[in-house]
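Asker: With the input below, show me the fold.
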Amino acid sequence: MAKPHVLVIPYPAQGHVIPIMELAQRLVEQGIRVTFVNTEVNHKLVTSNCLDKDGFGDLIRMVSIPDGLEPWEDRSDLCKLTLSILKTMPGKLEELIETINKEEGRKVACVIADDCMGWAIEVAKKMGIRRAAFWPASVATLASVLSIQKLIDDGIINKNGVPLNDKIIQLSDTMPPIKPFNLAWACFADVDTVEAFFKLVVQAVEASRLTEWFLCNSSLDLEVAAFNLYPKLLPIGPLLASNRLGDQVGHFWQEDPTCLAWLDEQPACSVIYIAFGSFTIFNQTQFEELALGLELSNRPFLWVVRPGMTKETTTNYPDGFMKRISSRGRIVSWAPQQKVLAHPSVACFLSHCGWNSTLEGVTNGVPFLCWPYFSDQFHNATYTCDIWRTGLGFEKDEAGIIPRDEIKTKVELLLNDKTYKVNALDIKEKVMTTVSKGGCSHGNLNSFIEWIQNNDSNAMDQLDSM
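Answerer: Here you go, the predicted model:
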């Protein structure tokens, strides 16, 4: 009997590729065949940075389709990239599926698409293929996406998604508040990019109506209010928790595993781990203040400074900084983050609060110092500081800079008050229970897998009648 075959497609960003790859790995573990579709550029990054070239396994096939831009064009121009994706990729995905379906025993039974790629759900419907949406970020963020008509009706955004005022939004009493300019699609400086991303959002909402399953990389324990607001959303996470100490697949940069040996040499609960994900960019002043704040903390630290993290072409540290911190500081370009956060020497996580990083910290019981950069990261920081109470945020000065003394002060406050660690361990226990056998997320994921495996002829008819 042929194995069920699903096609999985993420939005082409690091924070989207990793969690849906985790989902693909869970499917493979249950004997489901997966074709994983990246853009051509990201396909090269992901496959070249896999530690084991055969690490994807026999049941995962990595393929690519073009995003419509030339190889030399700037993909950090998100407006241009978004419009190109919408114009080019639907037709290319349809061509790919048609080619796959001609292969013996590989007909695509289901498309699982990142909801930011809602057009892929529409392609699947057009081709008569079962479909599921996947949301890799917080459900609080998704709730704001699914509430766009209300936001328009209330005069908070216009019909193109551009904020009309700075009034705080709170979709329910127990959900984190957010400013309109921090909405997932509205956090960009130029209106053209906001409007381009809003097209993705509108398509995501439309696509959500075309799928029987809307899977979310979160848990009821973390976001009960958001799930209550939209009961159709199904928690299956944190997916990262089920593979916390494994070698993660899907990174765009090569990890530096040597930092783990350095962590082995540090005292228990002593190290500040600092990482800002794949997108955060600092100006030189802020970068230096962060460096000097870490120095003032007088604690060992592991700092991830990826290529392109500062606006300058080269990374410039304060004069004498590297020499002064050489005995207690370690700087790497990319780290095996799940293994770092699980290490007993790590005391806290100074983070941009991307959802993947947030989940990795939560599932390891690590307190946070929150430094959100844009979009959903503000939601996530509010969860951490005000709802879960597992971390602290920073205050900016009149120039919009977080100064070195503020960094030093918050490190001391966080690590001298054991309440944050106690709360972090409490949240960890609840979240790890939900992904374990008998837990809610574990059960939901199993139900979805059974649905894929039960590939009966009536499934599609039932879906189309919804």
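Asker: make it CA atoms for all contacts and neighbour counts henceforth
Answerer: OK.
Asker: What residues sit buried inside stretch 22-35?
Answerer: For stretch 22-35, a neighbour-count test (16 or more other C-alpha atoms under 10 Å) marks 22-28, 32-35 as buried.
Asker: now, which of these lie within strands?
Answerer: Judged by DSSP state E, strands contain the following of the buried residues of stretch 22-35: 33-35.
Asker: Reformat those residues as JSON lines; add distance to R130.
Answerer: Listed next are those as JSON lines, based on distance: C-alpha to C-alpha, whole Å:
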{"residue": "R33", "distance to R130": "15"}
{"residue": "V34", "distance to R130": "14"}
{"residue": "T35", "distance to R130": "15"}
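Asker: My read is that M309 contacts Q286, right?
Answerer: No. If you go by C-alpha atoms under 8 Å, M309 and Q286 don't touch, sitting 11.4 Å apart.
Asker: neighbour count winner among these two?
Answerer: The neighbour count for M309 versus Q286, taken as other C-alpha atoms under 10 Å, is higher for M309 (22 against 17).
Asker: From W334, how far off is that one?
Answerer: 11 Å (C-alpha to C-alpha, to the nearest Å).
Asker: what's the closest of the buried residues of stretch 22-35 to E265?
Answerer: When those are compared for distance to E265 (C-alpha to C-alpha), E22 wins out at 30.6 Å.
Asker: I'd like the structure of this one too, to check against the first:
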Amino acid sequence: MENKKRPHALVLPYPAQGHINPMLQFCKRLVSKGIKVTLANTIYISKSMLADPQSPVCFGTYSDGFDLGGYAQSESTDNYLSSLRDVGFQTLGNLIKKLDEAGNPVNVLIYDGFLPWAFDVAKNFGLKKAVFFTQSCAVNTIYYHVYKGLISLPPRDDETSVISIPGLPLFKSWEAPAPMEYRDLLINQYSNVDYVDWVFFNTFHKLEEEVLKYVTKLWKVRTIGPTLPSMYLDKRLEDDKDYGINLFKPNYGACMEWLSDKPSGSVIYVSFGSFIQVEAEQMEEIAWGLKDSNFNFLWVVRELEKAKLPNNFINEISEQGLVVTWSPQLEILTHESIGCFVTHCGFNSVIEAISLGVPIVGMPQWSDQPANGKYVDDVWGVGFRARPDEKGIVNRNVLKSSIKEVMEEEKGKVIKENAAKWKNLATEALDEGGSSDKNISEFAAELLYC
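Answerer: I've put the predicted structure just below:
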């Protein structure tokens, strides 16, 4: 394909690692199909990230108005999002002009659902438009119905209300996506979803088959997940061994050396992602729950969260556990010593665990996580939820018994069998001709005629 005729996709993630990584993986898949791709990050993120210099994806920058410190430089969430929208609208347009002047005109803008203003940027330049949702299809369907005024999210303590939507199981109040301070950001994702050319979900067909039947009647849907590096799944992209971007430096050597002498399936891996701030009371309950479980554990506690650990905890568990500030999660989840994954049920972490066949103990915190936890337990059967008390805290005894349920009890055997089944299905989705691979190939072919 001659370079001047090569379709060019500009991809715009929300400026957070949990959004950048899956969209970057999608970029790599598009490049493998002959599409030129430029991933646009904010200036601050671009300066901060540890990126792979050999990446087949091109990178561009735009401004969120906080080039020196990103979100941390802003006065508030509202202030940041307002600047991201207003300054981003202008500077993203400047990037598109710059690419055009350099002989690399853009055909399609693929933007994160958290950035609906990008739709109007694409419209101004006459580009095709695609929205990329990093949360599950089920969660996005719930939020869409809230946006349309068809349902409302019940209070967490309302034991009588349920959410009923075609293609979804019934959700009790405590299982539904949780209202939070970013409610407008989440709900306004759908302000122009009915007018885009494509809707992408980071999932695969068999994982959310029923709800996909419903949403494909609404939009031109493409499932393009799971968005993990190829060498962990289908192994068709030989250079695709990791995500290629890190906003935190993982403690690689310490983690892998510690795991290397642990028995197969004996270690509990614990991580609550790159964003969640766990309450001090909950941190203490997790700490003693892990210690009392008597299993070896590897716990990721970000630097800003370490002060919440109980006094002298790290010394007390030195023979049993390892606490690190960040980890190479994919390599840990594939290590033979790992027995289960205690997670906040962020969708990226859930997808990784499912794709790698690792049983889950779910401790959802907010946003989409309670709904993901329901699917983990009730629908996919790959894990067990640790139910919080009336204060929203999972106490140490509940965590201890939940870990034991997965690691030792009869239900744990079924969970492990289900995890192995879903691992195979995830790989099949990205094998040549699989549902996700087919969707990516078809999209790439459609771009040839943009």
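Asker: doesn't L215 make contact with P238 of structure 1?
Answerer: No. In this structure P238 of structure 1 lies outside contact range of L215 using C-alpha under 8 Å: 11.3 Å.
Asker: Give me the secondary structure label for G55 of structure 1.
Answerer: The three-state assignment at G55 of structure 1 reads coil, by DSSP: H, G, I helix; E, B strand; the rest coil.
Asker: any idea how far P4 of structure 1 is from it?
Answerer: Going from G55 of structure 1 to P4 of structure 1 by C-alpha to C-alpha gives 21 Å.
Asker: of the two, who's got more company?
Answerer: Neighbours per residue (other C-alpha under 10 Å) separate G55 of structure 1 from P4, with P4 holding more: 20 against 13.
Asker: Need the nearest residue in space to the residue most central in space within structure 2, chain neighbours excluded.
Answerer: Against the mean C-alpha coordinate of structure 2, by C-alpha atoms, centre = their mean, the closest residue is N348 at 2.7 Å. Residue nearest to N348 of structure 2 in three dimensions, not counting chain neighbours: G18, with 6.9 Å by C-alpha to C-alpha, 6 or more residues apart in numbering.
Asker: Distance of the one you found relative to A9 of structure 2?
Answerer: G18 of structure 2 is 21 Å from A9 of structure 2, by C-alpha to C-alpha.
Asker: Of these two, give the one with the bigger neighbour count.
Answerer: Applying other C-alpha under 10 Å to G18 of structure 2 and A9 shows that A9 carries more neighbours, namely 27 against 18.
Asker: now the strands: where do they sit in the stretch 51-200 of structure 2?
Answerer: For the stretch 51-200 of structure 2, applying DSSP state E, counting those that start in this stretch gives strands covering 58-62, 108-112, 128-133, 162-163, 171-172, 198-201.
Asker: okay, the ones you listed in a markdown table with distance to Q277 of structure 2 and mean neighbour count next?
Answerer: Formatted as a markdown table, those follow (distance: least, C-alpha to C-alpha, whole Å; neighbours: other C-alpha atoms under 10 Å):
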| stretch | distance to Q277 of structure 2 | mean neighbour count |
| --- | --- | --- |
| strand 58-62 | 28 | 19 |
| strand 108-112 | 23 | 25 |
| strand 128-133 | 23 | 24 |
| strand 162-163 | 28 | 17 |
| strand 171-172 | 25 | 18 |
| strand 198-201 | 26 | 22 |
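Asker: can you list these in CSV and add distance to N424 of structure 2?
Answerer: Formatted as CSV, the strands of the stretch 51-200 of structure 2 follow (distance: least, C-alpha to C-alpha, whole Å):
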stretch, distance to N424 of structure 2
strand 58-62, 32
strand 108-112, 28
strand 128-133, 24
strand 162-163, 31
strand 171-172, 28
strand 198-201, 20
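Asker: out of the ones you listed, which comes closest to G253 of structure 2?
Answerer: strand 58-62 (28.9 Å).
Asker: That closest one against structure 1, how far on average?
Answerer: The superposed strand 58-62 of structure 2 is, by mean C-alpha distance after the TM-score superposition for structure 1, a mean 2.0 Å from where its aligned residues fall in structure 1.
Asker: which residue numbers in structure 1 go with that strand?
Answerer: Per the alignment by TM-score structural alignment, strand 58-62 of structure 2 matches residues 61-65 in structure 1.
Asker: Checking the equivalent of E446 of structure 2 over in structure 1 next. Helix, strand or coil?
Answerer: Pairing criterion TM-score structural alignment: the partner of E446 of structure 2 within structure 1 is identified as W451. Secondary structure, three-state DSSP: W451 of structure 1 is helix.
Asker: W451 of structure 1: how many residues sit nearby?
Answerer: 13.
Asker: Distance check, E265 of structure 1 against T82 of structure 1.
Answerer: From E265 of structure 1 across to T82 of structure 1, the span is 45 Å (C-alpha to C-alpha).
Asker: Please apply the same query to L222 of structure 1.
Answerer: Distance, L222 of structure 1 to T82 of structure 1, by C-alpha to C-alpha: 31 Å.
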